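A.B. asks: I'll drop the sequence and a predicted model, then ask my questions.
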Amino acid sequence: MRGVLSGRAAWALGLGIAVLGYGVDLLTKQLALAYLDPANPPVLLGGLLRLQLIFNPGAAFSMGEDFTIVLTLIAIAALVGVLAFLLPRARHRGWVVASGLILAGILGNLTDRLFRPPAPLHGHVIDFLQLPNFAIFNVADMCITFAAVLIIWLVAIKQVDLDGASTKEPPKTEAA
């Protein structure tokens, strides 16, 4: 089958993508902390991108700000789920890439929740990228979003399972 990897190759690709995405997320957050002033955000690309540093206790669009510990526990469960269920079963290249991106995103935001102020399990996520009329986000959020789009494409358009098998219904034959 096209696009199907061996178990070892799938793990290597998935973990490689996760490490790369996680590293880029950590680096960009450190740069944001070092160089961005929340009171004076730079505007780039003719206003298309604003580098607005915020510390987000909630989830996407700052939802759930009072439930930081719950979001942290959900992220830990999601991390375990991807490592124990999704990545070990993924053999199709697209599913492996999506698994790696999800891992990168979970790890990036979970690291903030575990190790950033105000306290362990209550840490605020560093967000700093803002498009016009949109939420402020980070590289980890981009990884999760790209993974979600890729999974929707694999399921709805490509109709391929984790192992690379087609999920398309076989054509119905008419009874004689």
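C.D. replies: Alright, I've got the coordinates.
A.B. asks: can we go C-alpha only for contacts and neighbour counts from here?
C.D. replies: Noted.
A.B. asks: Counting neighbours, what do you get for V80?
C.D. replies: 13 (other Cα atoms under 10 Å).
A.B. asks: Remind me which helix or strand it belongs to.
C.D. replies: Per DSSP states H and E, V80 falls inside helix 68-81.
A.B. asks: residues of that helix that come out buried?
C.D. replies: T68, I69, L71, T72, A75, A78, L79 (16 or more other Cα atoms under 10 Å).
A.B. asks: Pull the residues that contact it.
C.D. replies: Helix 68-81 is contacted from outside by 57-59, 64, 103, 106-107, 110, 113-114, 121-124, using Cα atoms under 8 Å, 6 or more residues apart in numbering.
A.B. asks: give me that answer again for 6 Å
C.D. replies: P57, G58, L121, H122 (Cα atoms under 6 Å, 6 or more residues apart in numbering).
A.B. asks: Which SSE is immediately downstream of it?
C.D. replies: Counting by DSSP H and E, the element after helix 68-81 in chain order, helix or strand, is helix 87-89.
A.B. asks: next one: stretch 129-147 to chain centre, how far?
C.D. replies: 10 Å (Cα atoms, centre = their mean, to the nearest Å).
A.B. asks: Start and end of it, how far apart?
C.D. replies: End-to-end distance of stretch 129-147: 18 Å, with Cα to Cα, to the nearest Å as the criterion.
A.B. asks: Which positions in that stretch come out as buried?
C.D. replies: 129-130, 136-147.
A.B. asks: okay, pairing it with this:
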Amino acid sequence: MAEAERIIGTPDSEEERPEEPGREGDTAESRAADPAAEGDPAAEGDAGAGRGRRRIAVLLTVAAVAYALDLATKMLVVAELEGRQAIPVIGEWLRFEAVRNPGAAFGMGEALTVVFTVIAATVIVVIARIARKLYSLPWAVALGLLLGGAFGNLTDRVFRSPGVFRGEVVDFIAPKGFAVFNLADSAIVCGGILIVLLSFRGLDPDGTVHRN
């Protein structure tokens, strides 16, 4: 019987089975070639840095789009609407009307033009600092909206009359019974609302979630 078993052969146990190519003998080499498989901190850091760069790219893209739309609409308003009658959009409820605003968003604080210019510049610096640890996509969108809006109105403050840092912002969206504003103001408000919602949900710019 033992002789028959020897001739026919029985399956080897896992301990006795010789190593097959690409299995145990190759595992160590593959792990050495791929540090991320062992949870290597350097590999994980590279992955995190790549994700951070993608989020910054989203932030800059959103900011660029918001800024470009704001700049283009203001140029169109100055060229085609300034000094002319308002254009009804939705009856008397919404009009396009060219207005020069020396104050903050929605016409507030007309005597503090320089102060609001400094605030806008400060917001841009703060966003740049936050972006270094940005790993959250919703935060990237929110900060992009803030950045694009801040740059839009800051451009007016710097380059429009009556002078540098005292320039008047071009507003043109005029709802009935509400202050006249522009796309930069809209981007700032939308970005601010999104940040409040993200903070309320406990989501931080670095992607971590905390609960109070």
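C.D. replies: All right, it came through fine. Treat the numbers as computed from the prediction; the structure is a model and nothing was measured.
A.B. asks: if we can go back for a sec, closest to W11 of the first structure among the buried residues of helix 68-81 of the first structure?
C.D. replies: L79 (15.0 Å; Cα to Cα).
A.B. asks: circling back: which residue numbers in the second structure does the helix holding V80 of the first structure align to?
C.D. replies: With TM-score structural alignment applied, helix 68-81 of the first structure matches the range 113-126 in the second structure.
A.B. asks: what's the mean deviation for the matching stretch versus the first structure?
C.D. replies: Here the mean offset of stretch 113-126 of the second structure against the first structure after fitting is 1.2 Å, by mean Cα distance after the TM-score superposition for the first structure.
A.B. asks: Q30 of the first structure -> the second structure?
C.D. replies: Structural alignment (TM-score structural alignment) places Q30 of the first structure against M75 in the second structure.
A.B. asks: before we move on, back to that, so which pair among the buried residues of stretch 129-147 of the first structure is furthest apart in space?
C.D. replies: The widest separation within these (Cα to Cα) is 19.7 Å, between Q130 and A147.
A.B. asks: possible to save the buried residues of helix 68-81 of the first structure as CSV with distance to V155 of the first structure?
C.D. replies: Shown next, in CSV, are the buried residues of helix 68-81 of the first structure (distance: Cα to Cα, whole Å):
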residue, distance to V155 of the first structure
T68, 31
I69, 32
L71, 27
T72, 28
A75, 23
A78, 20
L79, 21
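A.B. asks: whereabouts in the first structure does the host helix or strand of D26 of the second structure align?
C.D. replies: Here D26 of the second structure, judged by DSSP H and E, is contained in helix 24-33. Under TM-score structural alignment, helix 24-33 of the second structure has no counterpart anywhere in the first structure.
A.B. asks: And stretch 154-166 of the second structure, by the same measure?
C.D. replies: If you align by TM-score structural alignment, stretch 154-166 of the second structure falls on residues 110-122 of the first structure.
A.B. asks: So which bits of the matching stretch are buried?
C.D. replies: Buried, per 16+ other Cα under 10 Å, within stretch 110-122 of the first structure: L110, T111, D112, R113, L114, R116, L121, H122.
A.B. asks: What's the local residue count around G47 of the first structure?
C.D. replies: G47 of the first structure has 11 neighbours, counted by other Cα under 10 Å.
A.B. asks: What's it aligned with over in the second structure?
C.D. replies: With TM-score structural alignment as the criterion, G47 of the first structure matches E92.
A.B. asks: got it, and A98 of the first structure?
C.D. replies: By TM-score structural alignment, A98 of the first structure lines up with A142.
A.B. asks: Pick out the residue nearest the middle of the first structure.
C.D. replies: I144 (2.1 Å; Cα atoms, centre = their mean).
A.B. asks: Tell me the spacing between it and A18 of the first structure.
C.D. replies: Per Cα to Cα, I144 of the first structure is found 11 Å from A18 of the first structure.
A.B. asks: Brilliant, that's me finished.
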